[in-house]
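Enquirer: Below is the structure, and that's it, no one-letter string:
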């Protein structure tokens, strides 16, 4: 496995200095991979093994949706980005929580509705494709892995029912949170 801009792919051939991977129609419809052209810069990351030291947030390489860069602003030595997530992902994005943008695990510095803010330090800015981001750029987003599982667990027995998609006030009350 290798992640390309945060999308986990299976290398099926290793010609020369590259690799070949099959990409499904679903992957192309849910990620920015279809926008890539020959020579495009990408973030690459090898799969984590269980014996590897964990140096970031828990991510799986399963993109949850496409975000759009709203703004980019220099801020001393760092760069601040505001990104708009799809509405259905906004509930998983929290201040000081984690989010993955094009495979780079980052800390959320602010949240306003479906928009969130990132402060990118020089090392991350130089070692990723973030320098290419402009207003309107589409980016792959993966929300916090634990939040997704927690939501499903809180559904309890309702999770096995058809149409069980997310938390409701009723589900929270059953679990003792309201």
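Expert: Cool, the structure landed. What you see is a predicted model, and the numbers here were worked out from it, not measured in a lab.

Enquirer: contacts and neighbour counts: CA atoms only from here.
Expert: OK.

Enquirer: Point to the residue nearest the middle of the protein.
Expert: Centroid-nearest residue in the chain, with C-alpha atoms, centre = their mean: residue 142, separated by 2.2 Å.

Enquirer: Wait, a strand at residue 69?
Expert: Yes: counting by DSSP: H, G, I helix; E, B strand; the rest coil, residue 69 is found in a strand.

Enquirer: about what we covered before: would you agree the residue nearest to the centre of the chain is in contact with residue 61?
Expert: Yes: at 7.4 Å, residue 142 counts as touching residue 61 under the criterion of C-alpha atoms under 8 Å.

Enquirer: List the buried residues of the top helix by length along the chain.
Expert: In the chain, with assignment by DSSP state H, the single longest helix is helix 145-154. Within helix 145-154, the residues scored as buried using 16 or more other C-alpha atoms under 10 Å are 145, 151-152, 154.

Enquirer: then this one, side by side with the first:
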């Protein structure tokens, strides 16, 4: 489990085809704190550390990304040079600063518009109809591993959903969300509580 509070930005330095993709990711962590077999959220995708090395501030770790994961996530994340939002798994006793995040991507959305709003950036995300029932005003959503609050929701005629969020300057600075452009793809994870509520509603109906 994660909280959606990004602790660092990593960079994909190597991509190898081994049946699955083997990615090497450079990061500013202390390699002594990275355990083989540990889970790290990489732009919202829970991946398992299979190798590690480097020194404090110049560490690296490797993960395997299956074809299933590649097919269900934003494709640009798995190329050399891609920048990834990183968050180690939540430990018992850690502060839950965002919301409970599983690292399982539900859908890929796209930035339909972005504009300055005060000191923040106002984003509008277009997502498919499968996501629509789980997005609510003032509810939580995870975009590329970042816990955010939904500020507005508009249901499109074809069943898709368009929702708005504000990215404050701090979040823009410490995550990859500050470099987004119109049309960019994003990994979306809906609030796990919303998922269970939807299931209970379906059974009750």
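Expert: Nice, I can see it. A quick note: this is a predicted structure, and the numbers were derived from the prediction, not measured.

Enquirer: Quick one: the residues in the second structure that the longest helix of the first structure pairs up with.
Expert: Counterpart in the second structure of helix 145-154 of the first structure, with TM-score structural alignment as the criterion, is residues 192-201.

Enquirer: how much does the matching stretch stray from the first structure?
Expert: Average distance, stretch 192-201 of the second structure versus aligned residues of the first structure after superposition (mean C-alpha distance after the TM-score superposition for the first structure): 1.5 Å.

Enquirer: burial count for the residue mapped onto residue 39 of the first structure from the second structure?
Expert: Correspondence of residue 39 of the first structure to the second structure, assessed by TM-score structural alignment: residue 81. Using other C-alpha atoms under 10 Å, residue 81 of the second structure is surrounded by 15 other residues.

Enquirer: Go ahead and confirm residue 81 of the second structure touches residue 12.
Expert: Yes: A contact is recorded between residue 81 of the second structure and residue 12 when judged using C-alpha under 8 Å, the distance being 5.1 Å.

Enquirer: now the helices: where do they sit in the second structure?
Expert: With helices called from DSSP H, the second structure shows them at 67-71, 169-174, 192-204.

Enquirer: could I get those as TSV with distance to residue 47 of the second structure?
Expert: Supplementary listing: the helices of the second structure in TSV, determined by distance: least, C-alpha to C-alpha, whole Å:
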stretch	distance to residue 47 of the second structure
helix 67-71	10
helix 169-174	21
helix 192-204	18
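
Enquirer: Quick one: residues contacting residue 149 of the second structure.
Expert: Contact partners of residue 149 of the second structure, counting by C-alpha atoms under 8 Å, 6 or more residues apart in numbering, are 137-141, 165-166.

Enquirer: Which of the residues you listed sits closest to residue 22 of the second structure?
Expert: Among the contacts of residue 149 of the second structure, residue 141 lies closest to residue 22 of the second structure (C-alpha to C-alpha), at 28.2 Å.

Enquirer: need the contact list for the counterpart of that closest one in the first structure.
Expert: If you follow residue 141 of the second structure across to the first structure using TM-score structural alignment, you land on residue 99. Shown here is residue 99 of the first structure, whose contacts under the criterion C-alpha under 8 Å, 6+ apart are 93, 105-108, 141-144.
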